[in-house]
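Undergrad: when you get a sec, could you give me coordinates for this:
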Amino acid sequence: MPVYTLEYQFNDQPRTFAIDLKQAHLPVHEAAMHLLQLHFGDGENSLMMPAADATHEEILQQAERVGLKQIRVIEGAMPTVHR
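TA: Sure, this is the predicted structure:
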């Protein structure tokens, strides 16, 4: 499985997140969905999630509205361990 590292800003703080997926490429809008689920995916914050039929642009706009910005996908990167 490919490992992807997502570098992004969350509320103006730099963050990284590593994810293993069974796909050869991870578009930025799909990375944004993973980050939205990571930060807002619990039941109480489900209103933060875009509609199921949202376009790629709408997903990225929603991510930016809730503080997820400058999302960058690094393909084939190894996960970083933060202590």
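Undergrad: CA only for contacts and neighbour counts going forward, please
TA: Fine.
Undergrad: need the longest helix for the protein.
TA: Of all the elements of type helix in the chain, the one with the most residues (DSSP state H) is helix 28-40.
Undergrad: show me what that one is packed up against.
TA: Applying 3 or more C-alpha pairs under 8 Å, 6 or more residues apart in numbering; DSSP states H and E, we find helix 28-40 packed against helix 56-65, strand 68-75.
Undergrad: alongside the first, I'd like the structure of this one:
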Amino acid sequence: MFYTYILYSKTRNKYYVGSTVDLVERLKKHNSNHSGFTGHTGDWCVVWYETFNNKREAIIKEKLIKNWKSRLMIEKLISSARL
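TA: Model prediction:
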């Protein structure tokens, strides 16, 4: 199983879009003290995800969402499919 996901940080008031094979472990990595966009915050939470049968489909969905470049569209997606 593969996942495309959206994280939210209340501290930064930002969203992060990614894809992974292990959502639980990936969230732990995002919340660890590492360099990079999600590092040093520690309050990222999953606000949306979708499952896929293969990595290719998950990456296509990730790129689609990232190409929106629109917070409003991301928030519409999140509100349409509550976890």
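Undergrad: TM-score of the superposed pair?
TA: A TM-score of 0.42 describes the superposed chains when it is computed by TM-score structural alignment, normalised by the length of the first structure; 54 aligned residues with a C-alpha RMSD of 3.2 Å.
Undergrad: now render the helices and strands packed on helix 28-40 of the first structure as a markdown table, adding distance to residue 13 of the first structure and mean neighbour count.
TA: Converted to a markdown table, these look like this (distance: least, C-alpha to C-alpha, whole Å; neighbours: other C-alpha atoms under 10 Å):
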| stretch | distance to residue 13 of the first structure | mean neighbour count |
| --- | --- | --- |
| helix 56-65 | 13 | 17 |
| strand 68-75 | 10 | 18 |
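Undergrad: can you list those in a markdown table and add distance to residue 6 of the first structure?
TA: Below are those laid out as a markdown table (distance: least, C-alpha to C-alpha, whole Å):
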| stretch | distance to residue 6 of the first structure |
| --- | --- |
| helix 56-65 | 14 |
| strand 68-75 | 5 |
